[in-house]
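J.: Sequence isn't available, so here's the structure alone:
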């Protein structure tokens, strides 16, 4: 049996509860992992809030898509993207289903050898943000010589996007709260305070406009400034402002988008290897016991420290 967080109804974090659930033995091509850390993502909230469907037949909902831990059992021929998997291996799981748990059985195909330079918490927080960043940069075709504007550049997705764009040879301008500017400047990002007058401040830095935009903030302010500065709306992408994207003719990406799913799956190994070489900084903002998943979700929706939240089973 494993303590597992489930949503017994559709709604807010108050519907989350901890139950004991049986965990199946691994079948051929599967592995069982004792989890050490679990990444918390906004998508986790969406799956039980009703935002992506509220069919009672799907209850209870088991949130969670990424985690890290130690393999404790294997089925026949367990081979993952980084090679054969054995009991005792330290791994990253992504994308999983229902990773808010102590013990999980998953296909070997979604397990990656954990880089030794990453903590359990960093490993659990790596792939969702990293692959979303690759998806965004691929969608707007960022390359050397481009000037890229990132809204919400100090968030987990924004920071990963900035680092990957800089590695491609792009110049990056990022919006963020003033308290996070020092971090962005240290990465090589030109930091800008959002709020009233944002477009004017951006024009001072990019008088000829920008080549591409990645929006992780989802506000009208961010979208309006982006459309005013970008040369081609086909090079604007958002991970939140879906209504504006449909109305104003730019890209929106997400886990339920088939193209996004394909790009993100293909990018997982690249991100793991890059992090293993020290080429991608992963910041953990705060950790919570697994039983405090509801509190983590409440805090995630408010003003919180820079970086990812992580649950500790």
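T.: In hand now; what should we look at? What you are looking at is a predicted structure, and each value in this text was computed from that prediction instead of being measured. Numbering: from 1, shown residues only.
J.: Please count neighbours and contacts with C-alpha atoms only from this point.
T.: OK.
J.: Could I get the full set of helices for this protein?
T.: 42-49, 120-124, 127-139, 156-167, 181-187, 198-205, 220-229, 242-248, 258-276, 293-300 (DSSP state H).
J.: Which of the residues in the first one are classified as buried?
T.: Neighbour-count burial for helix 42-49 flags 43-49 (criterion: 16 or more other C-alpha atoms under 10 Å).
J.: Kindly report the same for the third one.
T.: When neighbours are counted by 16+ other C-alpha under 10 Å, the buried residues of helix 127-139 are found to be 127-137, 139.
J.: again, but for the fifth one
T.: For helix 181-187, the buried set under the neighbour-count rule, 16+ other C-alpha under 10 Å, comprises 181, 184.
J.: count of neighbours near the nearest residue to residue 195 once chain neighbours are set aside?
T.: Residue nearest to residue 195 in three dimensions, not counting chain neighbours: residue 221, with 7.6 Å by C-alpha to C-alpha, 6 or more residues apart in numbering. Counted with other C-alpha atoms under 10 Å, residues neighbouring residue 221 total 16.
J.: The one 3 residues further on too?
T.: If you count neighbours by other C-alpha under 10 Å, residue 224 ends up with 14.
J.: Alongside the first one, take a look at this:
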């Protein structure tokens, strides 16, 4: 029997386990994917605690995970464009991807480019769609300046690269050990913490046009203090501040763009125009260790499970 991550109640990392489950059978429009890699995300950890129970209701036992990449084993009726043996990447909206096999709607998949690794393909959807949504939300123009908090994280590292592709100058807030990586991607790296507003003003003497917050903890207030208009601030982490000040949450609350944008991002990676940093890879049975590392919130790039 295949194995999958499960939990029976809201709680901390200790509620997670790996169980044997029934092998699913694809229905109309579905495919069964043998998962080769599944990225993990901070939002999953928050959902597991119950803190977002009204926004994301749960039934138990609950699975976990959206991102996935793998090989198609079976296709259901009415599926076109995919066959058993195809290598694919995509997502599940059923909190089910952290498993050995998973049912996926065919419309939520795209073919994996040959030169994109399993770890990168299996990590792409949530961070890619979120970064894509956030960058588009602030409507960057060539020559403008945008600040990105958490610039070396999973979402932030992609947002930096997508923002640079728009022609904007990017100020990336991150710890010093990530500054060389940011500089190599054309960003201006700055340390976060005390004095960050002064450091940003010194780096952007003509002002800041937009702000993308991937971290929370006061960055919306910082953006407003820098005189960034509310309509050009996007947060994926501080929903209370978004409600209070009327800033955007594109990429943070909506379902996000689908397989078409995922294919676009995968093509950019295949062509060498976009990089998804992989921080660590864990086997599925070490899911608790993977989330322990994730919840420290100091990783550069993605943490991946390999069933």
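T.: That came through, no problem. Being a predicted model, the structure only gives us computed values, none of them experimental.
J.: Fetch the TM-score of the aligned pair.
T.: The TM-score (TM-score structural alignment, normalised by the length of structure 2) is 0.94; 305 aligned residues with a C-alpha RMSD of 1.8 Å.
J.: if we can go back for a sec, okay if I get the helices of structure 1 as CSV plus distance to residue 23 of structure 1?
T.: Output for the helices of structure 1, formatted as CSV (distance: least, C-alpha to C-alpha, whole Å):
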stretch, distance to residue 23 of structure 1
helix 42-49, 21
helix 120-124, 20
helix 127-139, 24
helix 156-167, 31
helix 181-187, 42
helix 198-205, 51
helix 220-229, 44
helix 242-248, 37
helix 258-276, 25
helix 293-300, 20
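J.: Those helices: which one's closest to residue 66 of structure 1?
T.: With C-alpha to C-alpha as the criterion, residue 66 of structure 1 lies closest to helix 120-124 of those, at 5.9 Å.
J.: What range does that closest one cover in structure 2?
T.: Aligning helix 120-124 of structure 1 against structure 2 (TM-score structural alignment) gives residues 118-122.
J.: any residues touching the matching stretch, and which ones?
T.: 36-39, 67-70, 89-90, 112, 266, 276-278, 281, 304 (C-alpha atoms under 8 Å, 6 or more residues apart in numbering).
J.: so which of the helices of structure 1 comes closest to residue 3 of structure 1?
T.: Evaluated over these, closeness to residue 3 of structure 1 peaks at helix 293-300, with 12.2 Å, by C-alpha to C-alpha.
J.: so how much does the closest one differ from structure 2 once superposed?
T.: Once fitted to structure 2, helix 293-300 of structure 1 is off its aligned match by 1.3 Å on average (mean C-alpha distance after the TM-score superposition for structure 1).
J.: So the residue nearest in space to the middle of structure 2 versus residue 136 of structure 2, what's the distance?
T.: The centroid of structure 2 falls nearest to residue 127 when counting by C-alpha atoms, centre = their mean (2.0 Å). Distance, residue 127 of structure 2 to residue 136 of structure 2, by C-alpha to C-alpha, to the nearest Å: 14 Å.
J.: Count the residues that sit near the aligned partner of residue 266 of structure 2 in structure 1.
T.: Aligning on TM-score structural alignment places residue 266 of structure 2 opposite residue 272 in structure 1. Residue 272 of structure 1 has 23 neighbours, counted by other C-alpha under 10 Å.
J.: which residue packs closest to the residue nearest to the centre of structure 2, ignoring adjacent ones?
T.: Nearest one to residue 127 of structure 2, counting by C-alpha to C-alpha, 6+ apart, is residue 155 at 4.6 Å.
J.: Then residue 210 of structure 2?
T.: residue 146 (4.6 Å).
J.: In contact with that neighbour, which residues?
T.: Taking C-alpha under 8 Å, 6+ apart as the test, what residue 146 of structure 2 contacts is 140, 163, 168-171, 208-212.
J.: tell me which of these is nearest to residue 107 of structure 2?
T.: residue 163 (27.5 Å).
J.: shouldn't the closest one be in contact with residue 170?
T.: Yes. Counting by C-alpha atoms under 8 Å, residue 163 of structure 2 does reach residue 170; the two are 7.0 Å apart.
J.: And the contacts of stretch 11-28 of structure 2?
T.: 1-9, 32, 48-50, 74-79, 101-103, 284-285, 287-288, 291-292.
J.: Please convert the buried members of these into ChimeraX selection syntax.
T.: Selection of buried members from the contacts of stretch 11-28 of structure 2 for ChimeraX, criterion 16+ other C-alpha under 10 Å:
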select :3,4,5,6,7,9,32,48,50,74,75,76,79,101,102,103,284,285,287,288,291
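J.: Give me the subset of the contacts of stretch 11-28 of structure 2 lying in strands.
T.: Counting by DSSP state E, the contacts of stretch 11-28 of structure 2 place 3-6, 32, 74-75, 101-103 in strands.
J.: Could you work out the most separated pair of the residues you listed?
T.: Taking C-alpha to C-alpha, the two most distant members of these are 6 and 75; they sit 24.8 Å apart.
J.: Excluding sequence neighbours, find me the nearest residue to the equivalent of residue 109 of structure 2 over in structure 1.
T.: By TM-score structural alignment, residue 109 of structure 2 lines up with residue 111 in structure 1. Closest residue to residue 111 of structure 1 apart from its sequence neighbours, by C-alpha to C-alpha, 6+ apart: residue 93 at 4.7 Å.
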